Every structure is written in C-alpha cells, then in structure tokens.
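**Q** Fold the following and give me the result.
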Amino acid sequence: MSHLSQRPDDAVVGLPLPHESADLHVTGHALYTDDLVQRTPRVLHAHPVCSPHAHATVTRLDVTPALDVDGVVRVLTADDVPGINDAGVKHDEPLFPSEVMFVGHAVCWVLGETLEAARLGAEAVQVDYDPLPAVVSLTEAIAAESFQGARPVVERGDVDAALAGAAHVFEGTTEMAGQEHFYLETHASLALVDEGGQVFVQSSTQHPTETQEIVAHVLGVASHAVTVQCLRMGGGFGGKEMQPHGFAAVAALGATITGRPVRLRLDRTHDMTMTGKRHGFHATWRVGFDDDGLLVGLDTTLTSDGGWSLDLSEPVLARALCHVDNAYWIPHVRARGRVARTHKTSQTAFRGFGGPQGMLVIEDVLGRCAPLLGVDPVDLRRRNFYAEGQATPYGQPVRHPDRVVAAWEQVLASGDVVRRQAEVEAFNDSHPHRRRGLALTPVKFGISFNFTAFNQGGALVHVYKDGSVLINHGGTEMGQGLHTKMLQVAATSLGVPLERVRLAPTRTDKVPNTSATAASSSTDLNGGAVKDACEQILARLREVDGGRGLAWDDLVREAYFSRVQLWAAGFYRTEGLHWDPVAMQGHPFKYFAYGVAATEVEVDGFTGSYTTRRVDIVHDVGDSLSPLVDLGQVEGGFVQGLGWLTLEDLRWDETDGPGRGRLTTQAASTYKLPSLSELPDELHVALLDQAHEEGAVYGSKAVGEPPLMLALSVREALRQAAAAFGPAGTSVELASPATPEAVYWALDRARRTAPAPTELAEV
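**A** Sure, this is the predicted structure:
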C-alpha cells in the first residue's frame, strides 16, 4: 500500500462529520463575498449597460448623460483600460466590446454611490448599434458551418469495416440542451487598492489564480501586484471557474481609477443573461451490433454549442469525446468533435464538464436500439461492460472494471430489481392510461484535468507554539465540503484532534499558481499537498522527539526552542498522466470513478406528467474521507442531473424579430428547477464497499461530478415507460430535457406508431 493512501488506526478521515460550516450556513452567519461590503467603507457599486442585440457593432457610446445622474461617480469604458482589454484566457473576450456578441453583453459599467444610482446612470448611457446577422441555435450554426477552435477526433480500429460487417446497424441523431448553474450566490467581486498599491480582490471564484492573472493583465501589472481571496462560494458547479474573471477585472479597474472600493454583484436576471451555461450538444451516430447484442462499432460526430467565445469549450468537448464510451467496450470507434460559434453567452464549465453529454449519447443509442434488437435494455447494457485488460478508445487501460459490475449487482440486489420488473410489467398490463418504467444505467468517469499541467496542488501548513494548526490550500469551498476533508486530512496526517486544526480562506498570496477547484480533483490535489506539508513537519518533529514519545504540545514547544521549522509548504502532482491533445491518445486520468443507479418512474398517458417512484444508487468513492459529505454529494449530484435531463429547459428567442437571441427563461419563474415535488419518493444511496484506491489520498476517490450522470437512469426509465404505451419492440426517441411535454409526445408516437420510427430503421 502506498504511503499516500495508507491510513493510521486512529484516523480522523473516514469519520462521518458534518460540513465544517454547516451551522453557519443554516443560521445565516456564513459570510460570502458580497457580505463583506457591509464591512468596507466608501464602496462604489457597479451596474452594466447591456446590449439588447445578439450581434451588433457599437457605433456610438455617449456616457456623459450618466454623469449628470445624482450619485454617479464614473463610467468605465475601454478607454480606461491601462493593460489588455480582454477577460478571456484565449484572448477572444473583449472586456469592453466594440462588437456585441449576445443579448446582455456589457458595453460599459457605471459606478455609483448606491446601486440605484448606478442603475439609473446605466439607463442614461446612450448607445447606438448597427445590428448584424445572428446565429442563435446549434442547428443554425451547423448549417452555416459556424465553428471555432480545434476539431478533435478520438479513433480506434476500422469503424467503416466494422459497420459494414455488423449484423445490425442503426443510425440516429441525439440532441441535448444546456443547463443554467443557478448557484444560490450570483457572481460577486469586491476590489480595493491598499496603501502600498496592492490590488486586493475578494471574488466568488473557483479559480483564484486565473482571476488574479486576468485582473493583472487588464490593469497592466504583474501578478504579484494583485491578490485574490475566495472566502467561500454559495455554489459554483463550474460556472465560477472561468466566468468570474471579467467581473473581478471590472471591479479592480474601478477601484484603481477611483481610489475607492468597488463592489460588483449581478442580480439573478443579469447573472442568467450575462453568464455561460452547460453546453448543449448535437450528435449524429451510426452504431453496429453483432447477433449477440455486442457493440462492434460506433461512428459519431458531437457538436457543442460554444456560444460567442471559446472559454472552456475545447476541453469540455475533449472530455465529452473521452466519455462517449461510458462503461462499454466498443472495439471500433470514431468520435469527431467540433465547437459551434453562436451569438449567445459563452458556454462554460458545468459539473461533469462534457462527460454527461458524451455519456448521454451512448446511453441514448443503447436505449433506442435495445427494443430493435429484441434485448432487454438492462441485459444489453450489462453484456457490453468493459472487462479487465480492455482499454478506452483513447488508449487508457480501464482499471477495476469489476467495480462497476459489483455496483450493478449490488443495485440489482438491494433494489430488488427483478421482482420489481415483474411488478412494473403487471402494472402496465392492468393500467391502460398509466405506465411505469424501470431502468439501470452505469457511470465510468475519468478523474483528473484533461490538461496535464493543471494536475498539481499546493498547501501551507503552520504549527504554532501552542500546538494549534492553521492550514491553507489552493482549493476553494463552494459548499461541496472540500475544506471539511482538508481539515480531516491535516488532523489525520499530524495525529492531532480535529479541534486543534483551523483552515484559512483561499488566497493567492498564500498558495500561488493553483489550479481551478474543478474536474472533481480538488481533494486529490489539495489533500495530497496538505498531507505533504504535514509530513514535512512531522519528519522534523520526529528528530526532536528521538523516540521519547513526547506529547504533542510538549514536542512542539521543544521543537520551537530547538529552532526547528514548524511550518511547511506542501506540493502534490498527479503521477502517471500523459495526454496528446492533437492525437487524442494517452493516459489523461488518474483513475475512473464508478456508479450504478436504478430508477423507477410512473407516467400519465394523458399529460406526460410523471413521478419518480424510487431510486437506488451504489457509488464508488474509494475509501471515503468524509462519508456524510460524500453521501450529500451523491444525492445532490443526482438531483442536479435529474434537473438537467428532465426539467431545466433553456430557451432563446429564435425568431427574426427584435428579441432574437434573448434568453426567455431568465428567472426561476420561467426556468424550472428541481424541487421537493420532483424528488424520488424513495432514494437509497450506498457507497461501494472494498473500493480502496491505491495511490490516492488515504485511498479515497473523487465524488463531485460522477454522481450527476447517475440521473441518466431517470431518462431511460421515462423512455421505457413511454415505450410501454406502444406495442412490444417500440423504440422511443425522447427529447432532452425529457419534460412532461416531451414525454407526452414520445408516448403519443408510441401509441400511434406500430413499427419502429423510420429514423432508427436498421440500415
């Protein structure tokens, strides 16, 4: 067993502890970025002037009327930028644009003594536009060949020959919508300049280092002149990985010019209309099976809706291509990818980071093809699982495929699936206007950043003379429990009680050059770094102790008086990774996280409305560092996935009128989020036993993103329930999200159409 993954007998990791700030969250005492405004005197408030056009040239910008509004102090424009007028790491996102690229694009920002003054000032700014043609939908972009960025291909074997020789070949199209992050805390930044000229930015950001770098290059200063702190976030889900940087830069620019602190916080409507979403995808595919129902070949093209700039679209697409196999062995594969350019918000990271979109493609293929092959979908999925010794289409061996089998068998048993399948069949035979469906789907999700260089983490650990411990690491807390796990790792590593350890907010002047808190890797990276720092300190303390067995406080005191260093900077990098982004081949992931979900639904044949009756989940988190935190992540991830696949329906105005390109679902009143009424009547979650992960911090595995894909079982259950309204062998095409309306039209087609849909006819 490796030193990194070995646990002592008295470990604090593994204990079911509550979130370290749980009491602050529920009592309202937890402070977030915008709460700090109340503690900062003379703050100015920023408000955007947003474009009403999806695509237009700014022909005139007159800010003088705003300056006549009482309380307006300054209007920030491109002329004020001392450095680079760009907020994107690809240098394709002008901070103050002369060509607006989506409805809501901010052309300037008004600073006022109050938010209301800034808002009135923004209304007074006069802007003339010359409207230009706008590409709004993904299908429009494909037809117009409006693409951006690289076009990667993952390929193995001879797909054309495999499909030509396959016993059964089918083809189809799969489309899926994006998703709004809808974090509770909207984007917020608070910037000030201290007496030494340092720009200090409090930001709700998942990537403080990148926020620091963008602020620095907008201001035209070195990174050491900018410090970014993230106290905590009220949710992120990927939406605060890349998108906070421009807002932080606006606040920092305002503070630099006026000499006063500047606060920028988006209201909910601005947040929804100005920031990116999960990428919607369009996929075409041809798939071949042999007479035993085994996959022999898949040829697919995935097109993502990138919006107006690249943002993170290229790595999102790469991860989608690397997950189009999910848990299934496909001997011959060709998966092409491309990013569409549309005149919408620049779509960005979202929990799963392309993995869910790629996995939905293969699950849609299997769900639609199973009835045409005359095979139960549960059996079709199980017989195509990876086996030991097989590798992914991009060349990475699949380690521990037995774990997805173990999770599958455990769900079958604990969920009493065989008996319930018979009950579902009996119910459907006796209820002409209601149908039930029961589906199982697996998850195999790769853990690590696609970009190898990001797989590093840092930490700073102090032991004070009284034996108390302070830790600081490069990860950010957004409610996911990272800080809780880091406290447990530090206490376990040092062998001290948890109450002796405190954690400081994430700051770029304490731990530099950090990676984003993303890719489900933050516990692995920062936990490894915290452990490394603690072990450096322990090694020094052992020399002081000399085998005497001194108590902790006595040992620390003696070490201090012996002039022994009681602090350490820790570092961790994930070993064994290599990736060629051009060839799309290599070993990009440290390991795979596995899971299985079984979902039972009931559908009303008159309306398409449905209830989720029961969900059984078994998920692989390795040796859990913090079981309560991990269970919460599994449950929350599943529910967020359920929202993406069944409820959350982003809509943009695609008409040719003046509202073209406007997000029409820009509030909770028009954008449906999961609520208590959508939760399963029964939700059973278990963590997979005997799942130790060698070479990971204390044998644990990532848990943030993989559970989201467990919700694919809900969509597949809805498909089976809709198909049950038709004759045996009916193949159902189901829209995503599978809203009640979409389910109704699917079941209505099943009722009215005896043969399989023509678009899925065997070719």
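**Q** From here on, just use CA atoms for contacts and neighbour counts.
**A** Fine.
**Q** all helices of the stretch 501-650 of the chain, in order?
**A** 522-545, 552-561, 627-646 (DSSP state H, counting those that start in this stretch).
**Q** Columns mean neighbour count and distance to Thr186 on top of those helices, output as a markdown table?
**A** Below are those laid out as a markdown table (neighbours: other Cα atoms under 10 Å; distance: least, Cα to Cα, whole Å):
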| stretch | mean neighbour count | distance to Thr186 |
| --- | --- | --- |
| helix 522-545 | 23 | 22 |
| helix 552-561 | 17 | 43 |
| helix 627-646 | 22 | 18 |
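**Q** of the ones you listed, which approaches Gly178 most closely?
**A** With respect to Gly178, and counting by Cα to Cα, the nearest of the helices of the stretch 501-650 of the chain is helix 627-646 at 7.5 Å.
**Q** related to what we said a few turns ago, is it possible to export the helices of the stretch 501-650 of the chain to TSV including distance to Ser203?
**A** Compiled in TSV, the helices of the stretch 501-650 of the chain are given as follows (distance: least, Cα to Cα, whole Å):
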stretch	distance to Ser203
helix 522-545	19
helix 552-561	36
helix 627-646	24
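**Q** Arg39 is nearest to which of those helices?
**A** Proximity to Arg39 (Cα to Cα) singles out helix 522-545 among the helices of the stretch 501-650 of the chain, at 30.4 Å.
**Q** quick one: the closest one to chain centroid distance?
**A** The chain centroid and the centroid of helix 522-545 are separated by 30 Å under Cα atoms, centre = their mean, to the nearest Å.
**Q** How about stretch 741-750?
**A** 30 Å.
**Q** List the buried residues of it.
**A** Ala742, Val743, Tyr744, Trp745, Ala746, Leu747, Asp748, Arg749, Ala750 (16 or more other Cα atoms under 10 Å).
**Q** okay, now Asp79: neighbour count?
**A** Neighbour count of Asp79, defined by other Cα atoms under 10 Å: 8.
**Q** ok, it - contacts?
**A** Asp79 makes no contacts at all, as judged by Cα atoms under 8 Å, 6 or more residues apart in numbering.
**Q** Roughly how far does it sit from Ser137?
**A** Relative to Ser137, Asp79 is positioned 34 Å away (criterion: Cα to Cα, to the nearest Å).
**Q** circling back: indicate which one of the helices of the stretch 501-650 of the chain is closest to Met584.
**A** helix 522-545 (23.8 Å).
**Q** Just the residues contacting the closest one, thanks.
**A** So helix 522-545 is contacted by 4, 455-461, 471, 473-475, 482, 485-486, 489-490, 493-494, 555-556, 558-559, 564-574, 696-697, 701-702 (Cα under 8 Å, 6+ apart).
**Q** Pull out the buried members of the residues you listed.
**A** 4, 455-461, 471, 473-475, 482, 485-486, 489-490, 493-494, 555-556, 558-559, 564, 566-574, 696-697, 701-702.
**Q** Just the residues you listed: which are in strands?
**A** Judged by DSSP state E, the buried ones among the contacts of helix 522-545 include 456-461, 471, 473, 567-573 as members of strands.
**Q** Quick check: closest non-adjacent residue to Glu175.
**A** His282 (4.5 Å; Cα to Cα, 6 or more residues apart in numbering).
**Q** One more sequence to fold, the one below, so I can look at both together:
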Amino acid sequence: MSAHDPAVHRSTPHESAARHVTGSAPYIDDLPEPKGLLHLAFGLADRAHARIVSLDLDAVRAAPGVVLVLTAADMPPDADLSPVHAHDEPILAGETVEFHGHPIFIVAAETRDAARRAARLGKVAYEDLPAAIDIEAARQTGRMVTAPMVLARGEAAPAIAAAPHVIEGRVVVGGQEHFYLESQIAMAIPGEADEVRVYSSTQHPSEIQHMVAHVLHLPLHAVTVEMRRMGGGFGGKETSGNIFAVVAALVATRTGRPAKFRPDRDDDMVVTGKRHDFAVDYKVGFDDAGVVLGIEGTFAARCGYSADLSGPITDRALFHADNTYYYPAVRFNSLPLKTNTVSNVAFRGFGGPQGVVMAERVMDEIAYHLGLDPLEVRKRNLYGHDTRNVTPYHQVVEDNVAPALIAALEERSDYGARRAAIRAANAKNPVIRRGIAITPVKFGISFTATHYNQAGALVHVYTDGSVMLNHGGTEMGQGLHVKVAQVVAAEFGLDVSAVRITATDTSKVPNTSATAASSGSDLNGMAAQAAARQIRERLTAFAAERWQVSADQVRFAAGMVQIGAESLSFAEFARRAYGARIQLSASGFYKTPKIHWDRASGKGKPFYYYAYGAACSEVAVDTLTGEYRVLRVDILHDVGKSLNPAIDIGQIEGGFIQGMGWLTTEELWWDGRGRLRTHAPSTYKIPACGDRPLHFEVALFDNENAEPTVFRSKAVGEPPFMLGFSVLHALSDAVASVADYRLCPRLDAPATPERVLAALEALQARAIP
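**A** Predicted coordinates for the structure are as follows:
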C-alpha cells in the first residue's frame, strides 16, 4: 500500500475468502464437540390449528440414547420468545397448536440421529379447530397480530375522484424462503455457577443473550453469546434463531451437559418463518400525462400465528410504497393478518420490496392505459429536488439522485434503441416475445425503531503494531468484517492485513443491535472509527509532546508514522507509546443523528438517507409454454463513496439475483391442511447458475453520500434486492405484446412459467374484442 493509497475505497478480498474456498472456515457445526454433548430435536405438530387432547411420549423417552424429554409443562414460568414482547410465542405449544410444524416437545439424546428418530415416536391426539391459512381466509376472521398503521398526506379520496383517469386493481406477491446454506444452529455450554456460553448462528447476538437470560431467569452478565460467522442469514437469523439457542441453553443448564441443536433442513424450513406474502389493493387517479394525482393502498400480509417483527415489516412496506415516486395525495394502510402458519420474519428488504411491488405495478397500469412507454411514466412521477419532494410519511427527500441515475443507465444500456428493436422483432415473431424494462429503487437507510440505530466497537493496538478489532455486527458472508477492518486500518495508516477481527461476542461489545436494515457498515464502521480515532489522538498527542512538533506534523500512512522529519514504523511507534504508558485500547460508540419517528401520527424522519439504484432487464418469453430466459441485465447502483467496490458489486449482484428469484422462481405452497409442501431443495427453486442473465453488467454510480457516514459510503445490503423488479416488468412487457401493449398484464409474483402462460392466455382473451 503506497502512502497515497488508503485502506478504504479499495477492492480488498473478503476476510475469510480463502478459508471459505478451502473449507477451513469453521462454522458452529465444525467446532470440536465438548465431552458429553447432547443433541436436540423437536417433536412437531401435525395440525394447523388444534387443541392437544392427549400427549403420549412414553415411546420417545424409552427410545435408544434419549436422555431428556421436555414439554410445555416443563418450561420455566413466563418463558416467551416474542422479540417485541407481545407474549404470544411460547417455546412449545401447550394446550393449542397454531400451525403445522409447531414444536410440541423437545428430545435430548446422545446423538443427533437418535434425537431425530425419537422425536417421531410421540403420539398426539388432536381436536381440530378452524384454520386460516391464507390472506383471504385471514381477512374473513379480521384477526391481526399487531396494530395496523396508516400513512397519509393530503386528501387522497377527493384527489382520485377528481382525476381524469382512475384505475383500481390488486397485486399479489408471494413469500420467500431464506435458504441460507448453513441451517439454524446453536450450541450451549454450561459454565461455573450459573454461567452459560452460547454459540449461535444469529444476526442478533444480544437478542439471543436477552432471550436465554429471560427464560433461565439469569442476569445478562451470566450469558455470553459468541458468533464468528454465519453461512448466510438474509434476515432469517434475526429472530428465528431464538428458539434453537434458548432450547440448547435450557437443556444444558438442566442436565449440566453441553447441548447442540442443528435441525434437519426440512424441519428448519417448516419451523422457521419466511418473507411475508402480500395482497395489495390499490386505487390511483392520474392525469393525461400519466402523472399521479392521488393514490390509496391497503397492504394485507400473511403474518403467521404471532407478531414477531410483522409490525415493523408491514410498516416498512408502507414506507416504500412510494419507491422513487411523488404522490401529491396519498393514504396507505397495513393489515398485519394472523394466520395459522409459521410466523413470518425479517427478510432482506424487511417489507420494503412488498411496498415497491405496488409502486411499480401502478406505473405499468398508467403506462398501458395511456399507451406510453412505462419508463417515461416512471420518469414523469419521480421525486423532484425543490418541490414534489415530500414522502407519505412527511420526510423531505434531500439527496435525490434518481433522475440522474436513471438517465445515466438509460444511456449506458441503450434502452431506447433496444426497446424499438424489440417491438419490431415481436411484430414478426408470434412465438418468442421479448420484453425490456427499467425500474428504479429508493431505499431508506436506518432502523425505524430509532433505538436500534446505535453500535459499539472495541479496538486494541499491540506493541508489535498489530491491531485487534471487535464490533457488534455479525458476518454472514456479506463482507461486513473486512469493511470495518478497512476503516480501522485507514485510521492508523495500515494495510488491512494488520487488523484482525475477532468473533462477535456479547462480553466484549454489549447491547448490540441486529445486523439488519442495511446498517451494518454504517453503524459498526463509525463505532470502530471512533475507537481508532481515540487511540490515534492519544498517539498524536504523545508524538507531538515527545518530539516537540505540532499535531499536524504527525501523520499515519503506509505502515509508518511521520513525526516532523523523523519516520518510524507503526510497530516501533506503538512500542515507544507503550513505554510512555499511553493507553492503546479504546471502545467506540456511534448513534445515527437526525432521525425520529412517531408511528401514531405517521410523521417523522425515520431514515438518515436514501440509497438509489436502477436496473435494465431484457427477457425472451416462449408464448406457447410460458418459459423464459433473462437475456441481459445492466445495473447502475448508488453506494456513495464505496468502502470496498468489489464487495459492494458482489452484494449488488447477489441482491439482484435473490430479488429476481423471489419474483420469478421461488414459490411457497401450503396445502389445504396448512402443510408447507415446498420444504426442501427438491421442491423449492432458488435461482441456479443457468438462471443468471446471459449478459450481466454492474456499475457503481459516482455519488458521495451527502451525509457524513463512514468515509461517505452508503449501505448496500438490502437496496439491490429490489432491482429484481426489472425482470418482472420486462416479463410483463413481453406478455403485453400479445395485446399490442394496450392492456396491463397484471402479472403477479412469483412469475413462474405457469403464471406467465396464464397471463398470456388471459391477456389474449381480453384483447380479442
């Protein structure tokens, strides 16, 4: 690294990349198993909603290798796993099961195989109760897991009624399985006195600590949670890991033996929550130019049997129902519906994508109704700079780069010429129809629960010049650790190889927030920077006094410390500082400024800033079968001044593909009895290598963050997910060609080949008159 080449803004490899490739990166199931380790399994309910009439577990207890069997009657008083303190998530079903797969009892055995086999021997008699499996059935019951929210600005109903054109419709979007490569897993090891150490594959170590302490009636200082790395999370390990960690800790403390819980993949998919599926009813009024005058929307979500995070998730759907578009008069309301299915949880985007789905459908509706290019309609409705810049939640959009970014992508992708060529080709080919679409994204960055917008970090400098870093964020493959290490290295003028990151540990950095809401680098990077700067300021003051120079004559760069005319290696300088009794350790803290939110009034500034992006996708559809290929994708995305361009581009590519999968191939299906039938890789289709775009180009938009974030970077975890909408709307464009682009296809997601074929046939039937 040269003196003019800081550790940040460089494409530095992921800190565990080599270990990932060679298979030497240890995950929890790779750790040496302690002596006497017990393995756990659940006995699961075979009904969607029923009373438990009788429970016979004699065969379970008598099974080979079984050491302990626990039921709801054996749980500690008030043991509940609700992350929002709704007291609606008991560890085990007691008198009533609420969904098919609801855990009823726990088996602890000498081996994992013994535990799983014994768990299948339980005999349960049920009295069936009415079950609401889907959104429509839940709407009939009117039951909700939490209070709904309303966002409103202006008078939407009169504005719609007075508009020259009015359209009503419904868009339905399915759920999504997280499909992390590493399943849920936890291992608990009892310590001396009442202490317990928990290894958990979790995005939220402090919540695991709180849950274990709550259930075991322990003070927080008795519970330590450690998490070195996850094999993927995507939100599925923000709250879903609670039950596995708590049960492992409970068994460990009851038996005095270590306990590990790694569920089978099928059980993992049945027991843990998914992305919420939504049915959104909308009504929009617009003028002859396609500009929205007023809009209303009702966002009904299948939430499952308990609240979990459904409240903030359905809230965020409303926050992002504007996407990049200005609505002069607007009213949105949420319906977080209770269903007899597993409780849905956080998923990348946290409800934001389900809000964007309505915004993009409305733009298509307007375009086809007026015979306009959908991109032109989108551009006419974009937020402005000095006017038309207030969101439905009354936050002013101050950093709007969407118009410039879309214009740049339009030029880079040669959208206009390609769209004309596609129209000409479609007119000549009755079977293979192509489609093209550009869709944008504006995504708010911050937790809407304001108190989560804080982070801590711990930095040590050793006398050989090496640096140890610990922070409250978790590494799930996204590259958070290397980014935070780059920040610390930059502060000391070191190469990133000089900084070692240790496992996230609640005994080192307490009271952490979840690694979620795309905030990992923003929060933890700033906290680590604050810690490093404290040490650097002490070192600078020491150098200035010892060498009798001014502070501005002390510079840290390229592994050296320049003090006036003298130059020392960082290691030698650290040794001298230690000899002078300079403290070489510091804890740092950061809280996001400027944000506030009042849910009751639906007003505030919930987001510190916005991240923007746009994607242009081209597809080819076989009108005889509904099958399709994604031919080309061009993406231009705003990550501010990138901390690590290679990591950010990887996140954009992965987010896009995951979003595309949600909108095209990934279909969750429950049967009439409430059984999840897509519960394994054999029945649930995530995008594979053959599904990737044949031409795939990603570029970073040159845009320094207007807010003073860590080195002026922007979040990159969630926003790229919504770039996948360009594929859905390119498919819609191809389908619309069979009706001469005069009708909106209203293609719902996931747009599987079967659904595309049905949309083609329905559109052809509508177009015949």
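**Q** secondary structure class for the alignment partner in the second structure of Arg60 of the first structure?
**A** Arg60 of the first structure maps onto Ser54 in the second structure when the alignment is built from TM-score structural alignment. What DSSP: H, G, I helix; E, B strand; the rest coil gives for Ser54 of the second structure is strand.
**Q** burial measure for Ser54 of the second structure, as a count.
**A** 12.
**Q** how far away is it from Arg61 of the second structure?
**A** 16 Å.
**Q** Mind telling me what Gly280 of the first structure corresponds to in the second structure?
**A** Counting by TM-score structural alignment, the partner of Gly280 of the first structure is Asp277.
**Q** what's the answer for Gly307 of the first structure, then?
**A** So Gly307 of the first structure corresponds to Gly304, using TM-score structural alignment.
**Q** Tell me which stretches of the stretch 201-350 of the second structure form strands.
**A** Taking DSSP state E, counting those that start in this stretch as the criterion, the stretch 201-350 of the second structure carries its strands at 223-227, 259-261, 278-286, 292-304, 330-338.
**Q** Quick check: the farthest pair among the buried residues of stretch 741-750 of the first structure?
**A** So, these by Cα to Cα: farthest apart are Ala742 and Ala750, at 12.5 Å.
**Q** so what corresponds to Leu584 of the second structure in the first structure?
**A** In the first structure, Leu584 of the second structure lands on Leu566 (TM-score structural alignment).
**Q** Spatially nearest residue to that match, not counting backbone neighbours?
**A** Leu566 of the first structure sits nearest to Val463 (Cα to Cα, 6+ apart), 5.3 Å away.
**Q** Could you do Thr258 of the first structure as well?
**A** Closest to Thr258 of the first structure by Cα to Cα, 6+ apart is Arg74, at 7.9 Å.
**Q** Which residues are in contact with Tyr591 of the first structure?
**A** Arg399, Gly446, Ile447, Ser448.
**Q** Check whether the last one really touches Ala593, as I assumed.
**A** No - using Cα atoms under 8 Å, Ser448 of the first structure makes no contact with Ala593, being 10.9 Å away.
**Q** What ranges does the stretch 351-500 of the first structure have for its helices?
**A** Counting by DSSP H, counting those that start in this stretch, the helices of the stretch 351-500 of the first structure are 355-373, 377-383, 402-414, 417-430, 482-494.
**Q** post-alignment, the first one versus the second structure, mean distance?
**A** Okay, so that is helix 355-373 of the first structure. For helix 355-373 of the first structure, the mean deviation from the second structure after alignment is 1.0 Å (mean Cα distance after the TM-score superposition for the first structure).
**Q** Please apply the same query to the fourth one.
**A** Once the two are superposed, helix 417-430 of the first structure sits an average of 1.0 Å from its aligned residues in the second structure (mean Cα distance after the TM-score superposition for the first structure).
**Q** Which stretch of the second structure lines up against that helix?
**A** So helix 417-430 of the first structure sits over residues 415-428 in the second structure, by TM-score structural alignment.
**Q** buried ones in the matching stretch?
**A** Under the neighbour-count criterion of 16+ other Cα under 10 Å, stretch 415-428 of the second structure has Tyr415, Arg419, Ile422, Arg423, Asn426 buried.
**Q** what's the answer for stretch 383-399 of the second structure, then?
**A** In stretch 383-399 of the second structure, counting by 16+ other Cα under 10 Å, buried: Tyr383, Gly384, Arg388, Asn389, Val390, Thr391, Pro392, Tyr393, His394, Val396, Val397.
**Q** Show the contacting residues for the counterpart of Phe443 of the second structure in the first structure.
**A** In the first structure, the residue paired with Phe443 of the second structure according to TM-score structural alignment is Phe445. Contacts here follow Cα under 8 Å, 6+ apart; on that basis Phe445 of the first structure touches His323, Asn326, Gly355, Phe592, Ala593, Tyr594, Pro706.
**Q** Same question for Ile185 of the second structure.
**A** By Cα under 8 Å, 6+ apart, the neighbours of Ile185 of the second structure are Ile28, Asp29, Ser200, Ser201, Gly241, Phe244, Ala245, Lys260, Phe261, Arg262, Pro263.
**Q** corresponding residue for it in the first structure?
**A** Going residue by residue (TM-score structural alignment), Ile185 of the second structure aligns to Ala188.
**Q** Surely Leu747 of the second structure forms part of a strand?
**A** No - using three-state DSSP, the assignment for Leu747 of the second structure is coil, not a strand.
**Q** Give the equivalent position in the first structure for it.
**A** Under TM-score structural alignment, Leu747 of the second structure pairs with Leu734 in the first structure.
**Q** Could you double-check that that match sits in contact with Ala742?
**A** Yes - counting by Cα under 8 Å, Leu734 of the first structure touches Ala742, with 6.8 Å between them.
**Q** Now do the helices in the stretch 1-150 of the first structure.
**A** 22-27, 64-67, 115-124, 138-144.
**Q** Can you tell me which of the ones you listed is most buried?
**A** helix 115-124 (a mean of 22; mean count of other Cα atoms under 10 Å).
**Q** What is the equivalent residue in the second structure for Asn526 of the first structure?
**A** Superposed on the second structure with TM-score structural alignment, Asn526 of the first structure falls opposite Asn524.
**Q** Distance check, its match against Ser206 of the second structure.
**A** For Asn524 of the second structure relative to Ser206 of the second structure (Cα to Cα), the value is 15 Å.
**Q** next one: Ala620 of the second structure
**A** 47 Å.
**Q** again with Val292 of the second structure
**A** Counting by Cα to Cα - Val292 of the second structure and Ser206 of the second structure are separated by 44 Å.
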